[in-house]
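Q: predicted model and sequence below, questions to follow.
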Amino acid sequence: MLNISKNSVKGYINPFLFDSYRMTIPSDQSRKRVRVLLYILLAGFVFLFLPWTQNFRSQGMVTALKPEHRPQTVHSVIPGRIEKWYVQEGDFVQQGDTILFISEIKDQYMDPELLERTRLQVNAKELSVKSYEEKIKAQERQLQALAENNRLRKEQALNKLQQANLSVESDSIMLEAEKVNLTVAERQYERMETLYNEGLKSLTDLEARRIKLQESQAKKISAENKLLSSRNDVITATIELNAIDNDFQDKLAKVNSDKFSALSNQYDAEATVTKLRNELSNYTVRSGMYYVLAPQSGYVTRAIQVGIGETIKEGAEIVSIMPQNYSLAVEMYIDPIDLPLVKVGNKIRFIFDGWPAIVFSGWPQLSNGTFGGRVYAIDNFTSANNQYRLLVVPDPDEEPWPEALRIGSGADGIALLNDVPVWYEIWRQMNGFPPDYYTLKEVREMKNQKK
């Protein structure tokens, strides 16, 4: 068997009678195993060149796309005491429906006739404003009358001054005439006295001339007195003219002072009216806030304040409402290292809580039970958890999201990136490299630009 000797035993001994020999002979089973192993290796090699969709996963939550469609709480604008409930949890309310009624708890608003009394105060102050307006108009008319009276008095005083000046001029002329008459009378008397001494005239003629001389002297003195009196009249007329302006300025200052005082009171009254109107408007609006109304149509999900007679603070949360109509979106958070990989319009696959799914993350086309979405918005700053927030809306090209899906449900998001060979993805994962940043379209554009 070992061919040590040249003498062969072949043909004399049947080797298949020995178990050890039979075990050394290759069987068909071994060859089958080898072929299977080769097929597996070949399949694994082919598998390395299959396309693989790069991705990363992140947890999210279903929300509404628009802020007004998200669940909201109804607040009380004013503090008060709960008097009556009009709804209960689970009720559907239309926009403007009454949720509850509260009563006033602040003493300055407890007067049941507060609005009417405030309205009376406004009316009284408005009448006060009108009275001040009439007073100002009367003082303006008084100013016009004073100005007209001052003009007339000045004209009268000017005329009187002119008359006095003319009287002075007339009296001056008369005085000069009397002086001439006195000079003539003195000369006539001297000639008469000379003729009397010569015996040519009688004593009677001399005495007659003396009388005329005395009369001329008296007329001259009278003319001088009259001239002085006329001059005094001029001075008096001048003083009166100046006194008219002074008197007018005094009266004008007094009337203006009264007018400005009335204006100040009018402005104060108008300010008070404005303040009272503001208070009246505030009271009117406040009276309408005793009924808490639904801001939009939706379902009452939870009553935060309960009971009758309990007091609530200003701005306190009363009930939460889920809007009737809303557009679904998923709010998900990603790490800063993944932010450069995501752009608006990128596709995201979701696994929603309650919907079974079979997921092949690298081959999304083979996955079942997932739903498509597109990135709608990306925050430009990190949230409180040091992650960036994404808003993802349903993909119009994919199957619509389930109608039974509700806000608040959990969502497992798979962000789909570039398509690369499996060997490249394994090599990337082993080296800890991030997924490719550029999309295939961008790579082709860059190649075209280089050419």
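A: That came in fine, so what should we check first?
Q: drop to CA atoms for contacts and neighbour counts, all remaining ones
A: Noted.
Q: can you give me the strands for the protein?
A: 51-64, 72-75, 80-85, 92-93, 98-103, 291-293, 298-303, 311-312, 317-323, 328-334, 347-352, 371-378, 388-394, 410-421 (DSSP state E).
Q: start and end of stretch 304-322, how far apart?
A: End-to-end span of stretch 304-322 (C-alpha to C-alpha, to the nearest Å): 14 Å.
Q: ok, and the closest non-adjacent residue to Phe360?
A: Ser367 (5.3 Å; C-alpha to C-alpha, 6 or more residues apart in numbering).
Q: so that neighbour sits right up against Ile358, yeah?
A: Yes: the pair Ser367 and Ile358 passes the contact test of C-alpha atoms under 8 Å, sitting 5.6 Å apart.
Q: any chance of the strands of the chain in JSON lines, with distance to Asn278 and mean neighbour count too?
A: Below are the strands of the chain laid out as JSON lines (distance: least, C-alpha to C-alpha, whole Å; neighbours: other C-alpha atoms under 10 Å):
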{"stretch": "strand 51-64", "distance to Asn278": "39", "mean neighbour count": "19"}
{"stretch": "strand 72-75", "distance to Asn278": "24", "mean neighbour count": "18"}
{"stretch": "strand 80-85", "distance to Asn278": "22", "mean neighbour count": "17"}
{"stretch": "strand 92-93", "distance to Asn278": "33", "mean neighbour count": "19"}
{"stretch": "strand 98-103", "distance to Asn278": "22", "mean neighbour count": "19"}
{"stretch": "strand 291-293", "distance to Asn278": "21", "mean neighbour count": "20"}
{"stretch": "strand 298-303", "distance to Asn278": "34", "mean neighbour count": "19"}
{"stretch": "strand 311-312", "distance to Asn278": "26", "mean neighbour count": "18"}
{"stretch": "strand 317-323", "distance to Asn278": "28", "mean neighbour count": "21"}
{"stretch": "strand 328-334", "distance to Asn278": "43", "mean neighbour count": "23"}
{"stretch": "strand 347-352", "distance to Asn278": "54", "mean neighbour count": "23"}
{"stretch": "strand 371-378", "distance to Asn278": "44", "mean neighbour count": "20"}
{"stretch": "strand 388-394", "distance to Asn278": "44", "mean neighbour count": "24"}
{"stretch": "strand 410-421", "distance to Asn278": "50", "mean neighbour count": "21"}
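Q: below is an additional structure, to be compared with the one above:
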Amino acid sequence: MLNISDNRKPNQSSEHFKTVQTLENKAPYKILNKIILGVSILAIALLFLPWTQNISGSGAVTTLKPNQRPQSIQSVISGRIEKWYVQEGDYVKKGDTILFISEIKEDYMDPNLVENTKNQVEAKKSAVESYEAKVVSLSNQLGAIEAEKKLKLEQAQNKIKQAYLKIKSDSIDLVAVNTQLKIANTQFNRTVQLNKEGLKPLTDVEEKRLKLQEVEAKIINQENKLLSSKNDLINSKVEISRITAEYSEKASKSQSDKFTALSSQYDAKAQVNKLENQYANYSIRNGMYYIKAAQNGYINRALQSGIGETVKEGTAIATIMPSSYEIAVETYVDPIDLPLIHRGEKVRVWFDGWPTIVFSGWPDISYGTFGGTIVAIENFISPNGKYRVLIAPDKEEAKWPKELSIGSGAQTLALLDNVPIWFEIWRVLNGFPPNYYKQETKTTKEKK
């Protein structure tokens, strides 16, 4: 305080108090001073003891693998509950029947549905075979038409050749007849001249005239033959066109019938595949009326009860807990602590209901804790605002209790760096995070 007054502060030394002087001379007071001094020195010494930094978390006991966790048994199809074969708490093996349901959809109520579908499949297969035979028959017919067309065309070509040869022969005969006409005309003129001179009788003239007329008649007949041969050639060419058109029409019709048969065959095959698919689906559906256990385990709870109740597809009917599983612990850590933990790090775990004495900073002297190893860290935040960490038992330490139940509570401590106690108190008071775990150094040492 400010010394602005003339009044002087009295001397408040303990030497002026008789009571204090009396107490200082007494032995208990001296012992108390020594105790206080010793405790202070001990407290200061404790501040320099090593303290293991850690990240605490709380969670529950679970299984290491997803297929070992409690699961629900669902109905793949909708139906009506007809009979239960188990009750809660029963042990079932894989494939054991849980319950039986009956059909409620009118499309599947026919008791002979599978057999009728199989008969339809067989009938359609027979239709496919018939279409295949028809396609083969039409292919053979098409081949016969092509062969017959080839023969007809060869025959028509031969007729054309014959017509050409006949025209040539008739042309030669016409030339020969023209030569005969010239000769007959010359002989007739010579005979007429000789008759005028009196050297030939009139009968020779008449004979030569008759012969000339016969040759002229031969010329006309031969010309008619030549024209007829040319007409035959034209007819032969027309016959080729007719044969080509006729057999092209027959082949087109046969090919059209063949393609129609192929189309019907492919359509029948598609229907066969569809019916086979339906047959397989109906057969599989018949096996789904009996709902069976997917693995060995215990029936925990029946979610549907009674007889005659209807369930939809995908409805959970009962829950089963697998009988064989590997135990683990799932715990949750704050987002600020997530960068400090890594896979493979050591963790101390203690379980609810087990006697435990825990010294978070001195894990070696804790009692009732078990060793664990981090095997998985979730990268997406959970609904509770923390990150999920999966911990498996540490194989190098004592085994976890077999009596643990899935879902029971558990507490965890992820062990980090070793620091003095005073440093840890200073860190907590200032709200600083723990020292970052040197994962790279650890990995390097493990490699060495």
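A: Yep, it's here. Note that this is a predicted model, so its numbers are computed, not measured.
Q: pick out whichever of Ser367 and Ile358 of the first structure has more residues nearby.
A: The residue with more neighbours, out of Ser367 of the first structure and Ile358, is Ser367; 15 against 11, by other C-alpha atoms under 10 Å.
Q: residues in contact with the counterpart of the more buried one in the second structure?
A: Alignment of Ser367 of the first structure against the second structure is given by TM-score structural alignment, with Ser366 as its counterpart. Taking C-alpha atoms under 8 Å, 6 or more residues apart in numbering, we find Ser366 of the second structure in contact with 356-360.
Q: who wins for most neighbours among these?
A: Ser360 (20 neighbours).
Q: ok, it to Val329 of the second structure distance?
A: From Ser360 of the second structure to Val329 of the second structure the distance is 18 Å (C-alpha to C-alpha).
Q: can you check Glu106 of the second structure too?
A: Distance from Glu106 of the second structure to Val329 of the second structure, by C-alpha to C-alpha: 49 Å.
Q: how close does the closest residue to Val61 of the second structure other than its chain neighbours get to Ala414 of the second structure?
A: The shortest distance from Val61 of the second structure to any non-neighbouring residue, by C-alpha to C-alpha, 6+ apart, is to Val329 (4.5 Å). Taking C-alpha to C-alpha as the measure, Val329 of the second structure falls 13 Å from Ala414 of the second structure.
Q: do the same with Lys292 of the second structure
A: Distance from Lys292 of the second structure to Ala414 of the second structure, by C-alpha to C-alpha: 42 Å.
Q: all helices of the stretch 1-150 of the first structure, in order?
A: All helices of the stretch 1-150 of the first structure, identified by DSSP state H, counting those that start in this stretch, fall at 19-24, 28-47, 114-197.
Q: who wins for proximity to Ser222 of the first structure among the ones you listed?
A: Checking those against Ser222 of the first structure by C-alpha to C-alpha gives helix 114-197 as the closest, at 8.4 Å.
Q: report the mean deviation for that closest one after fitting onto the second structure.
A: When the second structure is superposed, helix 114-197 of the first structure averages 0.7 Å from its matched positions, counting by mean C-alpha distance after the TM-score superposition for the first structure.
Q: quick one: list the elements packing against that helix.
A: Packing contacts for helix 114-197 of the first structure, counted by 3 or more C-alpha pairs under 8 Å, 6 or more residues apart in numbering; DSSP states H and E, involve helix 203-288.
Q: run the chain-centre distance for the helix it packs on.
A: Chain-centre distance of helix 203-288 of the first structure: 58 Å, with C-alpha atoms, centre = their mean, to the nearest Å.
Q: next: stretch 435-446 of the first structure.
A: For stretch 435-446 of the first structure, the distance to the chain centre is 45 Å (C-alpha atoms, centre = their mean).
Q: rewinding a little: now render the helices of the stretch 1-150 of the first structure as CSV, adding mean neighbour count.
A: Converted to CSV, those look like this (neighbours: other C-alpha atoms under 10 Å):
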stretch, mean neighbour count
helix 19-24, 10
helix 28-47, 11
helix 114-197, 17
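Q: among those, which is nearest Asn448 of the first structure?
A: helix 28-47 (30.1 Å).
Q: ok, and what's touching that closest one?
A: Contacts of helix 28-47 of the first structure (C-alpha under 8 Å, 6+ apart): Val422.
Q: after superposition, how close is that helix to the second structure?
A: With mean C-alpha distance after the TM-score superposition for the first structure, helix 28-47 of the first structure averages 0.9 Å from its match.
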